[in-house]
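Visitor: structure, please.
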Amino acid sequence: MRVLMGIFTDRGSKYAVSGGPCQSADEAKAFVKTLCRRKKFAKATHNTWAVILPDGTPIKNDDGEAGAGLVILRMLEREERVGEIIVVTRWFGGVHLGGDRFRRVQDAVRVYWDAP
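Guide: Down below sits the predicted model:
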């Protein structure tokens, strides 16, 4: 599991991104559960995630950030990344971001992929 904290802030909302190998729906749920054992992540407003399983099955979860899981899933599909879960975490800062929230999700995924 790789976790990148405090990757950026937008109008008070703070972001982190996490990821790692994932071979099944059970592993995906376990990954998010393990992440949320960290108090900071358990208190996050949203932990949105997606994965494409090795058999080609797409799984996503918006965790209240409507459409965000699909944004991650589409990025995974475009890059043909299979068996890798990506979780974008947001702590709401008091200002609604509107459509910009999808750009921030994309930015977070790119930060994860570009990190050494």
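Visitor: okay, CA-based contacts and neighbour counts for the rest of this
Guide: OK.
Visitor: can you pull the contacts of residue 4?
Guide: By Cα atoms under 8 Å, 6 or more residues apart in numbering, residue 4 lies in contact with 16-18, 112.
Visitor: residue contacts, residue 44?
Guide: Residue 44 sits next to 89-92 when contact means Cα under 8 Å, 6+ apart.
Visitor: how close does it get to residue 100?
Guide: Using Cα to Cα, to the nearest Å, residue 44 is found at 19 Å from residue 100.
Visitor: how is residue 4 assigned, secondary-structure-wise?
Guide: Three-state assignment for residue 4 (DSSP: H, G, I helix; E, B strand; the rest coil): strand.
Visitor: state the distance from it to residue 34.
Guide: 15 Å.
Visitor: in contact with the residue nearest to residue 77 when sequence neighbours are not counted, which residues are there?
Guide: In space, and not counting its chain neighbours, residue 77 is closest to residue 52: 7.7 Å by Cα to Cα, 6 or more residues apart in numbering. Counting by Cα under 8 Å, 6+ apart, residue 52 makes contact with 58-59, 73, 76-77, 81-85.
Visitor: buried ones among the residues you listed?
Guide: 58-59, 73, 76, 82-85 (16 or more other Cα atoms under 10 Å).
Visitor: and this one, so I can compare the two:
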Amino acid sequence: MLTLDGIIADRGSKYAVSGAPCRSSKEAKALLAKLKRTKKFAKATHNTWGLICDEGPIKNDDGESGAGMIILRMLEREGLRDHLVVVTRWYGGKHLGGDRFRHVQHAVGAYFEAVREG
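Guide: Predicted structure coming up:
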């Protein structure tokens, strides 16, 4: 699993993005469990994810309402199927409003760039 940690910091909140090839919701849950074996990610406020596979589009907002749909839309635009993308947020104590969606977009974009660069 590729993880880009500490890519965004805003008003105390911190973001990371992770991902890996994945073909099902069952596999996505296993990959998420593997990510959460790292104590830092287990203690995160949100681990939002999206996946487009043969089962269809699957997402989990993990309390960050709307963030999973942003990930799905970006996966669609990128044409990336069978690949799980997880955006992790550690809440810093101040609400970010709409900026949180821009941060999710930035994190996913950074992940796509890293995957392209190999």
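Visitor: and the TM-score between them?
Guide: Once superposed, chain against chain, the TM-score is 0.96 (TM-score structural alignment, normalised by the length of structure 1); 115 aligned residues with a Cα RMSD of 0.9 Å.
Visitor: before we move on, the earlier item: so can I have CSV of the contacts of residue 52 of structure 1 showing distance to residue 9 of structure 1 and secondary structure?
Guide: Converted to CSV, the contacts of residue 52 of structure 1 look like this (distance: Cα to Cα, whole Å; DSSP: H, G, I helix; E, B strand; the rest coil):
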residue, distance to residue 9 of structure 1, secondary structure
58, 29, strand
59, 27, strand
73, 23, helix
76, 23, helix
77, 26, helix
81, 26, coil
82, 29, coil
83, 29, coil
84, 25, strand
85, 22, strand
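Visitor: mind putting the residues you listed in JSON lines, distance to residue 104 of structure 1 included?
Guide: Shown next, in JSON lines, are the contacts of residue 52 of structure 1 (distance: Cα to Cα, whole Å):
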{"residue": "58", "distance to residue 104 of structure 1": "21"}
{"residue": "59", "distance to residue 104 of structure 1": "20"}
{"residue": "73", "distance to residue 104 of structure 1": "15"}
{"residue": "76", "distance to residue 104 of structure 1": "16"}
{"residue": "77", "distance to residue 104 of structure 1": "18"}
{"residue": "81", "distance to residue 104 of structure 1": "20"}
{"residue": "82", "distance to residue 104 of structure 1": "22"}
{"residue": "83", "distance to residue 104 of structure 1": "23"}
{"residue": "84", "distance to residue 104 of structure 1": "20"}
{"residue": "85", "distance to residue 104 of structure 1": "18"}
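Visitor: of the residues you listed, which pair is most distant in space?
Guide: 59 and 81 (13.0 Å; Cα to Cα).
Visitor: mind listing the strands for structure 1?
Guide: 2-10, 13-21, 46-52, 58-61, 84-91 (DSSP state E).
Visitor: out of those, which is the most enclosed?
Guide: strand 46-52 (a mean of 26; mean count of other Cα atoms under 10 Å).
Visitor: have a look at how far, on average, it is from structure 2.
Guide: Comparison of strand 46-52 of structure 1 with structure 2 after fitting gives an average deviation of 0.2 Å (mean Cα distance after the TM-score superposition for structure 1).
Visitor: can you get me a residue count around residue 29 of structure 1?
Guide: 12 (other Cα atoms under 10 Å).
Visitor: can you tell me how far it is from residue 8 of structure 1?
Guide: Here residue 29 of structure 1 is placed at a distance of 26 Å from residue 8 of structure 1 (Cα to Cα).
Visitor: next: residue 58 of structure 1.
Guide: 27 Å.
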